[in-house]
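In: Let me see the structure of the following:
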Amino acid sequence: MELDMDWVTGAQANTSAIERRVKSLPGRRSVKKDYQAAWMLKAITMIDLTTLSGDDTPGRVRRLCAKARQPVRADILEALGVEGITTGAVCVYHEMVETAVAALEGTGIPVAAVSTGFPAGLSPYHLRVAEIGESVKAGASEIDIVISRRHVLTGNWQALYNEMREFRAACGDAHVKAILATGELGSLRNVARASLICMMAGADFIKTSTGKEAVNATLPVSLVMMRAIRDYHTRTGFRVGYKPAGGISKAKDAVTYLTLLKDELGNRWLSPDMFRFGASSLLGDLERQLEHHVTGNYSASYRHAIG
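Out: As a prediction, the model looks like this:
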């Protein structure tokens, strides 16, 4: 849609109320036993299993893809009476896209590529746009782009809109996730406004962080972004997905995020096409907690390698 500056500048954030709302969430919305196991299994299906390290190798990516295909040990799934569980996607740098696509062939698990000068987004603009096209050509069906934080910090909303719209066009048929790097935007109000602009410019998902910032996904930021998504859906009828990324490594935290999602956006968003966790170590703890549910004993974390 066209940029609606009245809508954008009308977006506000009551920080104290937001913090009070999310602080009470874990105590008011807790699940136990079989219900908790079901929520953890649901969380696994919505993980973008990620490796974004300078020392990534084709072997590491293939092992990560094997884990994406079977994220939980077969004996645990059998005890739970569940089969066919996979993660939502595998997320890698452009250089590893072809390796991941080949490793996941025939599984239906999409490959996501980080792009546009990830994580800082400060490479030459034409190269950022070209990088999107190269990743799509290599087989990535999802592109995680990073916005220029300076546009938000200086209030240059038109520039942010134009940038996001061009990134959206460059992605073609690929799913595009807009990374806001919320830890570097200065305020929750800026998060709300940047979320709305990225959705207006065509983002399929809005995502909290690259995972490389000092502060990544938090519950207050998640509440603000979910409320922006809800407002956008109410006004336009279009559903936009949400992806918290960075710092979510424990099963109990994953369940808390899903609880907030259900409260704010409803059951339709509790599916991989509408919600993803950007994580790697989270899967190991989810598998460990599921084994505890089945056996009553905690195992060593090394027994649940994620790749």
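
In: alpha carbons only for contacts and neighbour counts from here, please
Out: Fine.

In: Mind jotting down where the strands sit in the stretch 101-250 of the chain?
Out: Counting by DSSP state E, counting those that start in this stretch, the segments of the stretch 101-250 of the chain that form strands are 111-114, 142-146, 175-179, 205-207, 241-243.

In: Specify the angle between the third one and strand 142-146 in degrees.
Out: Strand 175-179 runs at 20 degrees relative to strand 142-146, counting by axes from the mean of the first three to the mean of the last three CA atoms, to 10 degrees.

In: Residue 18 belongs to a helix?
Out: Yes: with the criterion set as DSSP: H, G, I helix; E, B strand; the rest coil, the secondary structure at residue 18 is a helix.

In: For residue 248, give me its contacts.
Out: Residues in contact with residue 248 (CA atoms under 8 Å, 6 or more residues apart in numbering) are 217, 254, 279, 282.

In: Could you tell me which of these belong to strands?
Out: Within the contacts of residue 248, residues falling in strands by DSSP state E are residue 279.

In: What about residue 142, how many residues nearby?
Out: If you count neighbours by other CA atoms under 10 Å, residue 142 ends up with 24.

In: Check residue 187 too.
Out: Residues lying near residue 187 (other CA under 10 Å) number 14.

In: Over to residue 287?
Out: Other residues within reach of residue 287 by the criterion other CA under 10 Å amount to 26.

In: same thing with residue 250?
Out: Residues within reach of residue 250, counting by other CA under 10 Å, total 15.

In: next one: residue 123
Out: The criterion is other CA under 10 Å. On that basis, residue 123 has 11 neighbouring residues.

In: now residue 63
Out: Using other CA under 10 Å, residue 63 has 16 neighbouring residues.

In: next one: residue 288
Out: For residue 288, the number of neighbouring residues by other CA under 10 Å comes to 22.

In: residues making contact with the helix or strand containing it?
Out: Secondary structure assignment for residue 288, by DSSP states H and E: helix 281-295. Outside helix 281-295, the residues that touch it by CA under 8 Å, 6+ apart are 33, 37, 40-41, 44, 47, 71-73, 76, 79-80, 248-251, 297-299, 301, 304-306.

In: From these, keep the buried residues only.
Out: When neighbours are counted using 16 or more other CA atoms under 10 Å, the contacts of helix 281-295 contain these buried positions: 37, 40-41, 44, 47, 71-72, 76, 80, 248-249, 251, 304, 306.

In: nearest to residue 15, of those residues?
Out: Nearest to residue 15 among the buried ones among the contacts of helix 281-295 is residue 248, at 21.7 Å by CA to CA.

In: Residue 274 touches residue 240, doesn't it?
Out: Yes: the pair formed by residue 274 and residue 240 meets the contact definition of CA atoms under 8 Å, at 6.8 Å.

In: When the two are compared, which one has more neighbours?
Out: Summary of the neighbour comparison: residue 274 and residue 240, criterion other CA under 10 Å, with residue 240 having more neighbours (22 against 16).

In: doesn't residue 205 make contact with that one?
Out: Yes: Residue 240 sits in contact with residue 205 when judged by CA under 8 Å, with a separation of 5.4 Å.

In: contacting residues around the longest helix along the chain?
Out: The residue-count maximum for a helix in the chain (DSSP state H) belongs to helix 219-236. With CA under 8 Å, 6+ apart as the test, helix 219-236 has contacts from 13, 18-19, 22, 182, 188, 191-192, 195-196, 199, 206, 208, 238-242, 244, 257, 260-261, 264-265.

In: how about this one, so we can line them up?
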Amino acid sequence: MSSAPSTPAPAPSAGAPATPSGAPAATGSPFADVTASDAALRRYLHGLPGVDAVGLEARAAALGTRSIKTTAKAYAIDLAISMIDLTTLEGADTPGKVRSLCAKGISPDPTDRTAPKVAAICVYPDMVATAREALAGSGIHVASVATAFPAGRTALPVKLADTRDAVAAGADEIDMVIDRGAFLAGRYMAVFEEIRAVREACVRPDGSAAHLKVIFENGELSTYDNIRRASWLAMLAGADFIKTSTGKVAVNATPPNTLLMLEAVRDFRAATGTQIGVKPAGGIRTSKDAIKYLVLVNETAGANWLSPDWFRFGASSLLNDLLMQRQKLSTGRYSGPDYVTVD
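Out: As a prediction, the model looks like this:
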């Protein structure tokens, strides 16, 4: 894959300050004309360069062969732990299960207090208050899925009420799902306006706002071109993070589709000066997997994204493997299966 930007930025208006790459700086809105109408938005999204699928997959595979050893591996494992959105999104979730998960997020390895905390605990809206109370003073964020997760098949007022309830209960972050039906039907402005409306619903009475993560469900978007379009659409609408998937379908995060999204956030920052985060979710279960994704981040978007502020893993079982590998590095042996908790 070429390292050149994957999309052309709009031409700067006369007198507009420019970034070193020639794109307009983040003063004003360089994309205002792009989002002025449905026709303009469609024209822009379909004008994005087509994705070279062979090149994308080859680059993702090549980066996945990088060998990370000793101190670099130890650093990568701790970084990955600090990037986890530790998640429980089941119909059988109870307050006790959520409190247990929060305790694990605060102290992932009770036998080793040097283990870092996770970035967030992600739950359904009705469990936000429970998580908020359990995490008080820990510095760990409370994330909540919303907008009729995972299918998103309900009316906009219901989606907005879902979001407002989660924010009112204390959610620091909202993970929303886009209307894939509208997107696949080419109704891009409808998707854009829905993201904007949810973003407004994230604003608290004091004017602060929960961060908004926008989930595409890449497995349902089917093509790399659609994933690139969805990435730009969400960023133009004001997403703080773009997220691969819900973890509830057959195809979730993959190295190629995450690489494509990393290229998009890199190019968006070059064009606007605004940095957007990326969250792969679903199917990332081992330390080896997590380290491959960190290599993708470093080699594609750059070191500025190697932080929980800009990159997250949506995961539940990943943490256990990271802890077991962490112990292996420190003691030289693998622990037994009862070393980590199931939740």
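
In: After superposing, what score do the chains get?
Out: The TM-score (TM-score structural alignment, normalised by the length of the first structure) is 0.95; 300 aligned residues with a CA RMSD of 1.3 Å.

In: Need the overlap of contacts for residue 274 and residue 240 of the first structure.
Out: The contact sets of residue 274 of the first structure and residue 240 overlap at residue 205 (CA under 8 Å, 6+ apart).

In: still on that earlier bit, could you list which of the contacts of helix 281-295 of the first structure belong to helices?
Out: Taking DSSP H as the definition of helices, the contacts of helix 281-295 of the first structure contribute 33, 37, 40, 41, 44, 76, 79, 80, 251.

In: joint contacts of residue 240 and residue 205 of the first structure?
Out: Any residue near both residue 240 of the first structure and residue 205 by CA under 8 Å, 6+ apart counts here, and that gives 199, 274.

In: Which of the ones in helices among the contacts of helix 281-295 of the first structure sits closest to residue 136 of the first structure?
Out: Proximity of those to residue 136 of the first structure (CA to CA) peaks at residue 44, which lies at 25.4 Å.

In: Looking at the second structure, name the residue matched to the closest one.
Out: With TM-score structural alignment defining the correspondence, residue 44 of the first structure maps onto residue 81 in the second structure.

In: Do a quick rundown of the helices in the stretch 1-150 of the second structure.
Out: Taking DSSP state H, counting those that start in this stretch as the criterion, the stretch 1-150 of the second structure carries its helices at 38-47, 53-63, 70-82, 95-106, 128-134.

In: tilt between the third one and helix 318-331?
Out: Computed by the same axes, to 10 degrees, the angle separating helix 70-82 of the second structure from helix 318-331 equals 150 degrees.

In: In terms of secondary structure, what does helix 70-82 of the second structure contact?
Out: Packing contacts for helix 70-82 of the second structure, counted by 3 or more CA pairs under 8 Å, 6 or more residues apart in numbering; DSSP states H and E, involve helix 287-300, helix 318-331.

In: Could you give the residue range in the first structure aligned to the first one?
Out: It refers to helix 287-300 of the second structure. When helix 287-300 of the second structure is aligned against the first structure using TM-score structural alignment, it corresponds to residues 251-264.

In: with the second structure superposed, average distance for the matching stretch?
Out: Superposed on the second structure, stretch 251-264 of the first structure shows a mean distance to its aligned partners of 0.4 Å (mean CA distance after the TM-score superposition for the first structure).

In: Could I get the buried residue list for that stretch?
Out: Taking 16+ other CA under 10 Å as the basis for neighbour counts, the residues of stretch 251-264 of the first structure that come out buried are 251, 252, 254, 255, 256, 257, 258, 259, 260, 261.

In: What's residue 164 of the second structure aligned with over in the first structure?
Out: Taking TM-score structural alignment for the superposition, residue 164 of the second structure sits opposite residue 133 in the first structure.

In: nope, residue 122 of the second structure is what I was after
Out: In the first structure, the residue equivalent to residue 122 of the second structure is residue 91, according to TM-score structural alignment.

In: again with residue 218 of the second structure
Out: Match for residue 218 of the second structure (TM-score structural alignment): residue 182.

In: nearest residue to that match other than its sequence neighbours?
Out: Residue nearest to residue 182 of the first structure in three dimensions, not counting chain neighbours: residue 208, with 5.6 Å by CA to CA, 6 or more residues apart in numbering.

In: And that neighbour? What does it align with in the second structure?
Out: Residue pairing (TM-score structural alignment): residue 208 of the first structure is matched to residue 244 of the second structure.

In: Tell me how many other residues surround that match.
Out: 28.

In: in the second structure, what residues pair with the longest helix of the first structure?
Out: For helix 219-236 of the first structure, the aligned range in the second structure is residues 255-272, judged by TM-score structural alignment.

In: and the most centrally placed residue in the first structure, what is it in contact with?
Out: Nearest to the centroid of the C-alpha atoms of the first structure, with distances taken as CA atoms, centre = their mean, sits residue 243, at 2.7 Å. Taking CA under 8 Å, 6+ apart, we find residue 243 of the first structure in contact with 205, 206, 207, 208, 275, 276, 277, 278.

In: okay, those residues in a markdown table with distance to residue 59 of the first structure next?
Out: Listed next are these as a markdown table, based on distance: CA to CA, whole Å:
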| residue | distance to residue 59 of the first structure |
| --- | --- |
| 205 | 29 |
| 206 | 30 |
| 207 | 28 |
| 208 | 29 |
| 275 | 28 |
| 276 | 25 |
| 277 | 23 |
| 278 | 21 |
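
In: From residue 175 of the second structure, how far off is the counterpart of residue 30 of the first structure in the second structure?
Out: Taking TM-score structural alignment, residue 30 of the first structure has residue 67 as its aligned residue in the second structure. Computed with CA to CA, to the nearest Å, the distance linking residue 67 of the second structure and residue 175 of the second structure is 33 Å.

In: Please apply the same query to residue 336 of the second structure.
Out: Taking CA to CA as the criterion, residue 336 of the second structure is separated from residue 175 of the second structure by 35 Å.

In: one step back: list the residues that contact the match of residue 208 of the first structure.
Out: In this structure, residue 244 of the second structure makes contact with 215, 216, 217, 218, 252, 253, 257, 258, 279, 280, 281, judged by CA under 8 Å, 6+ apart.

In: 7 Å instead?
Out: Taking CA atoms under 7 Å, 6 or more residues apart in numbering as the criterion, residue 244 of the second structure is in contact with 215, 216, 217, 218, 252, 253, 258, 279, 280, 281.

In: didn't the second one look like it was pressed against residue 176?
Out: No: here residue 216 of the second structure does not reach residue 176: they are 8.9 Å apart, not a contact under CA atoms under 7 Å.

In: Mind checking which of the two has more residues around it?
Out: When neighbours are counted by other CA under 10 Å, residue 176 comes out ahead of the other of residue 216 of the second structure and residue 176, with 29 against 25.
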